[in-house]
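Participant: Can you look at this prediction? I've put the sequence above it.
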Amino acid sequence: MNALDRIIGAISPVWGARRVAARQVLDTYGERAYAAAKSGRRNKGWSGRSTSANGEIGSSLRDLRNRSREFVRDSWAGQRMLDVLTSHVVGTGIVTVPNTGSDRLDKEVKLVFEEWAEQADVEGFLDWSGIQALTVRSMIEGGDTVVRYVDIPLADAGRTVPFRLQGLEGDSIDTSKDTAAIVQAGRRIRLGVQMGVLGRREGLHLFEDHPSELGLNAVQSNFVAWSDLSHIYRPLRFGQVRGVPWFASILLNAREVQDLIEATLVKARTEACFAGFIRRTSGGMSPLARQNKDDTDGKKLTRIEPGMLADIGDGEITFASPSSQTAFGEVYMTAMQAMAAGAGITYDQLTGDLRQANYSSLRAGKIEFRRLVEQVQWTVAVPQLIAPVHRRLIHRAVFHGRLKRRRDGYPIDHIMPAVEPIDPKKDLEADILAVRAGRTSPQEFIAAWGRDWRKVVEDTAAFYETIDKQRDGAGLALDIDARKPMKGSPDNGKQTGNGKADEDE
């Protein structure tokens, strides 16, 4: 209590007590309760700012993108991380399967899609699976990718739907078009992305060519409507309109690790050198210049061979003894583990080091990794690329008469790349038990292996029909017939091709 509080308290005890209570409340709210929010010696290294996602990205995206690409170009670790993530998210392609409820319609849609998929690239170079892989790869490396929808002339389309895709890197978005303030009718442009009311995307401002392409004019940018493109990136904050390279959090440490490896290699090469230093008086003869009668060929001794012991006279030679002590192994392993974790993959996926791995450790690590892959597949790849492209394809197919207009549309299912089991027998038995217990459906079980369950059923039925015809005539029997007990099965009864046990005679 200060002097003023004491005076007021003497005159009016009630008002004095209120002042003291109010000051205590202010002191309580003014003091930060979280240690990480306080100011002091331990927190002087913090430099956090109250910036929006776009504010942070706008000032850093170009440098992050360029350094991420350099990391991939010049480092085996960056190349490996990118390959692992792309191969698991896309694999050989995310499969789209029609599910209209009519086998006839499903076959029609599938035929249209398969014909188009082979020529999906407007450049005539990649197919639909290749576009998927390169799109995801560019997104991971550079932060975001754009796929434009291009309508081509009917004469150039042949039998396919006259619709193609053009892949563009994130550099093609004109970030100079940036007006954070609302310009008109609730519309604004942020980092090349035009938005309407409530931030709803309206389109992108795209350069005519890549800004760094030599000899081409990339200054001019044009507005492309949102319905004519797919903008693919992984959002990390609400309101974020551009993507960030996935390696942003590890680039600094990755550069230091790369320098460490280079320094260690130079050190090892230096230690491998067996260097000698000659001591002799000023103006004296070199002890290696032997010219006695034992030197019959008259040649000078100018180098020392491995394991050689030579009499060099009265001169003195001192050899270097470099130290070979280093903690590189421990530092390297720890750095690789941190980099792998930062990229979202496991240590063994990055380095191929399985020396201390077993079934339990591999499975535990892969479970976390697969959750990340599934999240990217279902929250980024499908809603931002696969589903919009399929909708546009169906729309164009209906417009050009390849498919009939249908009130319920043409629903589809998505089949992700198969997840290879760590222990096939154990994992398969667990999956079968999950189906029998009702935890998952047979359709989901088959789809988890990257297959269309309808195709599997059709192929299996055709296979059994064929071998049954052959068996009746030639006695053909295969151990892969699922209707019969496997070799070594405890079931001693014989079964026919229809799955019924024959009676013992």
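Facilitator: Perfect, I can see it now. Please read all numbers here as calculations on a predicted model, not as lab measurements. Numbering: from 1, shown residues only.
Participant: From now on I want contacts and neighbour counts done on CA atoms only, so please keep to that.
Facilitator: Noted.
Participant: which residues in the stretch 201-350 of the chain form strands?
Facilitator: Ranges of strands within the stretch 201-350 of the chain are 201-207, 221-225, 229-233, 276-279, 316-319, based on DSSP state E, counting those that start in this stretch.
Participant: how about the helices in the stretch 401-505 of the chain?
Facilitator: 424-436, 442-447, 453-474 (DSSP state H, counting those that start in this stretch).
Participant: Can you list the buried residues in the second one?
Facilitator: Buried residues in helix 442-447, counting neighbours by 16 or more other Cα atoms under 10 Å, are found at P442, F445, I446, A447.
Participant: helices or strands up against that helix?
Facilitator: helix 424-436, helix 453-474 (3 or more Cα pairs under 8 Å, 6 or more residues apart in numbering; DSSP states H and E).
Participant: Now flag whichever of the buried residues of helix 442-447 is closest to W246.
Facilitator: Ranked by distance to W246 (Cα to Cα), those are led by A447 at 28.3 Å.
Participant: Does the closest one touch W453 like I think?
Facilitator: Yes: contact criterion Cα atoms under 8 Å: A447 and W453 qualify, at 6.5 Å.
Participant: before we move on, the earlier item: and of the helices of the stretch 401-505 of the chain, who's closest to E56?
Facilitator: Comparing the helices of the stretch 401-505 of the chain under Cα to Cα, the one sitting nearest is helix 442-447, at 40.1 Å.
Participant: name the element the residue nearest the centre of the chain belongs to?
Facilitator: In the chain, the centroid-proximal residue (Cα atoms, centre = their mean) is L85; its distance is 3.3 Å. Counting by DSSP states H and E, the element that carries L85 is helix 76-89.
Participant: which SS state does W46 fall under?
Facilitator: Classification of W46 using DSSP: H, G, I helix; E, B strand; the rest coil returns coil.
Participant: how much space between it and A36?
Facilitator: 9 Å (Cα to Cα, to the nearest Å).
Participant: picking up where we left off before, between the strands of the stretch 201-350 of the chain, which gets nearest to I140?
Facilitator: Closest to I140 of the strands of the stretch 201-350 of the chain is strand 229-233 (Cα to Cα; 8.2 Å).
Participant: Next, the angle strand 201-207 makes with that closest one.
Facilitator: Relative orientation of strand 229-233 versus strand 201-207 (axes from the mean of the first three to the mean of the last three Cα atoms, to 10 degrees): 90 degrees.
Participant: Below is structure B, check it against A:
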Amino acid sequence: MVYDGASRSRRTQGWRSVSTDANTEVLGAASRLRDVARDMVRNVPLAARAKHLIAHNVVGTGIIPTIECDDEQLKGQLEDLLKQHFDTTACDAYGRHDLYGQQNVVMGTVPESGEALIRYRPRYASDGLPLPFQLQVMEPDYLDSSVNGPQANGNYAVQGIEFNPFGKIEAYHLFPEHPGSMATYSLQVSKPVPAEFIAHVFYTQRPGQARGISWFAPVILRMRDRADFADAHLMRQKIAACFVAFIKSSEGSGVKDEGKDYPVESFEPGMIERLNDDEEVTFGTPPKVDDYADYIKGQDREIAAGLGISYESFSGDLSNVNFSSGRMGWLVEQRNIDAWRNFMLLPQMMQPVGKWFLDAAAIKLGRSISAKVLWTPPRREMINPREEVAASRDAIRTGLSSRSNEQRKLGFDPADLDEEIAADNTRADDLGLIFDSDPRKVTSVGNPAPQQQPQN
């Protein structure tokens, strides 16, 4: 059996095929790729748009925590602590973001730098925080990649991450300050931080992969070529616009201006270059840009595909979109968003944060806690609300879904939403108000709802 892709021929001689594992490949490229990606985000508009687009779609206004607990009194106490700690900047070691802002920072860092670290910082009760801990979001530069191979304690390290003989992560070797900080004047020495104090977020692409790689890796060259192509077209048009007319002469090729001979060294709009005295005038013809739009659109489609987002959301070009094509593009992008959220952000960041919260709450309340922290993703805007709401209603009525599940899909906490609905109904009853949105009083067609008889 012969596979063309495995053959060695003139057609395949340019391929670079290696058998190294994921960590060997990442070690040689991660630092350079993240530096280039950061430069692109700083200077290439579409790179900045892609970074923010991914972060804002995965996190939205925040992935909200809720408590699952059989003890209603304890559940109320825990939910109060959630709001006090995570809905304020008290949870941020830098004092700038609430938990949802930190989620956004993490999901902006991961595509750009390939990975992000969240460090658990224990605090004293005297610090006056709702809970005695804070979160520090860190760039991957803090990890000492030079720590590799066998360690003195019998463990094994891969690019700053220390594993025990069974393959479990024991520690992360971190620098005390960012290696690129201007405040770092002396040579830093990394120190191991226990793994239970670190949440390491990156998208795993190969089994055994220990470090993340910038998501811009497959498209960096195309984004640079695209930017260079646009700059070249712009410069060509600028230069063409500077030459309005040429004056030819048969007496020579000297360039004169007010009796002084000198070469033309700069251009300006409306400029006329004098080749010699009198004779013939020829007007310049600016080059055409017929191929520009097609090339740019083709490049944008490839870049968007490489980043896992739709061309329309990446480029902002909605000129040829109809409802069906827009919905198909959004559904594919939504699948990627769900994967990034459910396979990466939730298990690697939010679950450790939930554990840290429960541990700190046990200290705060002075009791053992039997509870779980659930995470509700942000609401998804509906493309066709009339049809989608009807579909959700039918799914609930036929037992294919629950009210709580459909509420979570819209980004609502079911418990909070039910309490809000009950409060609205109570207030309306106390004031004697009847709204056609209240199924207890009015049917879907506006008729009075039949009164239910009390059960014996």
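Facilitator: Looks like it came in fine. Predicted model only: the values in this text are computed from it and were never measured.
Participant: Got a TM-score for the two of them?
Facilitator: The TM-score (TM-score structural alignment, normalised by the length of the second structure) is 0.89; 436 aligned residues with a Cα RMSD of 2.7 Å.
Participant: re earlier: wait, what's in contact with the equivalent of the residue nearest to the centre of the first structure over in the second structure?
Facilitator: Taking TM-score structural alignment for the superposition, L85 of the first structure sits opposite I54 in the second structure. Neighbour list for I54 of the second structure: M107, G108, P111, I309, I337 [criterion: Cα atoms under 8 Å, 6 or more residues apart in numbering].
Participant: what's the burial count for the last one?
Facilitator: If I follow you right, that is I337 of the second structure. 19 (other Cα atoms under 10 Å).
Participant: quick one: it and L117 of the second structure, what's the gap?
Facilitator: Remark: distance between I337 of the second structure and L117 of the second structure (Cα to Cα) = 20 Å.
Participant: Can you tell me the closest non-neighbouring residue to G5 of the second structure?
Facilitator: T12 (7.7 Å; Cα to Cα, 6 or more residues apart in numbering).
Participant: element containing the equivalent of that neighbour over in the first structure?
Facilitator: For T12 of the second structure, the aligned residue in the first structure is N43 (criterion: TM-score structural alignment). If you go by DSSP H and E, N43 of the first structure is not part of any helix or strand.
Participant: Please verify my assumption that N43 of the first structure contacts Y34.
Facilitator: No: counting by Cα under 8 Å, Y34 is not a contact partner of N43 of the first structure; they are 11.7 Å apart.
Participant: more crowded one of these two?
Facilitator: N43 (12 against 7).
Participant: Identify the residue of the second structure aligned to Y149 of the first structure.
Facilitator: Y149 of the first structure maps onto Y120 in the second structure, by TM-score structural alignment.
Participant: what's whichever strand or helix holds its match in contact with?
Facilitator: Per DSSP H and E: Y120 of the second structure is located in strand 116-122. Outside strand 116-122 of the second structure, the residues that touch it by Cα under 8 Å, 6+ apart are 93, 106, 109-110, 132-140, 197-202, 349, 356.
Participant: mind redoing it with 7 Å?
Facilitator: 106, 109-110, 132-140, 197-202 (Cα atoms under 7 Å, 6 or more residues apart in numbering).
Participant: same thing with stretch 436-450 of the second structure?
Facilitator: Contacts of stretch 436-450 of the second structure (Cα under 7 Å, 6+ apart): I434.
Participant: Go ahead and measure how far it is from the middle of the chain.
Facilitator: 44 Å (Cα atoms, centre = their mean, to the nearest Å).
Participant: First-to-last residue distance for that stretch?
Facilitator: 14 Å.
Participant: now stretch 371-385 of the first structure
Facilitator: One end of stretch 371-385 of the first structure to the other measures 20 Å (Cα to Cα).
Participant: quick one: Y34 of the first structure and A77 of the first structure, what's the gap?
Facilitator: 38 Å.
Participant: number of nearby residues for F175 of the second structure?
Facilitator: F175 of the second structure has 17 nearby residues by other Cα under 10 Å.
Participant: corresponding residue for it in the first structure?
Facilitator: Using TM-score structural alignment, F175 of the second structure pairs with F207 in the first structure.
Participant: do you know how far that match is from A157 of the first structure?
Facilitator: 26 Å.
Participant: Which strand or helix spans G108 of the second structure?
Facilitator: Going by DSSP H and E, G108 of the second structure is in helix 99-113.
Participant: Give me the mean deviation of that helix from the first structure.
Facilitator: Mean deviation of helix 99-113 of the second structure relative to the first structure after superposition (mean Cα distance after the TM-score superposition for the first structure): 1.0 Å.
Participant: Give me the contact list for that helix.
Facilitator: For helix 99-113 of the second structure, contacts defined as Cα under 7 Å, 6+ apart pick out 34, 37-38, 51-52, 55-56, 59, 61-63, 86-87, 91, 115-116, 202, 213-216.
Participant: roughly how far is that helix from the heart of the chain?
Facilitator: 6 Å.
Participant: ditto for stretch 33-47 of the first structure
Facilitator: 34 Å.
Participant: tell me which residues in it are buried?
Facilitator: Of the residues in stretch 33-47 of the first structure, none is buried (16+ other Cα under 10 Å).
Participant: and that stretch, how far apart are its ends?
Facilitator: 19 Å.
Participant: Which residues does that stretch contact?
Facilitator: For stretch 33-47 of the first structure, using Cα under 7 Å, 6+ apart, the contacting residues are R32.
Participant: For the corresponding residue of the first structure for N155 of the second structure, which non-adjacent residue is spatially closest?
Facilitator: Structural alignment (TM-score structural alignment) places N155 of the second structure against R187 in the first structure. Nearest residue to R187 of the first structure, sequence neighbours excluded (Cα to Cα, 6+ apart): G196, at 4.4 Å.
Participant: I'm done for today, thanks for sticking with me.
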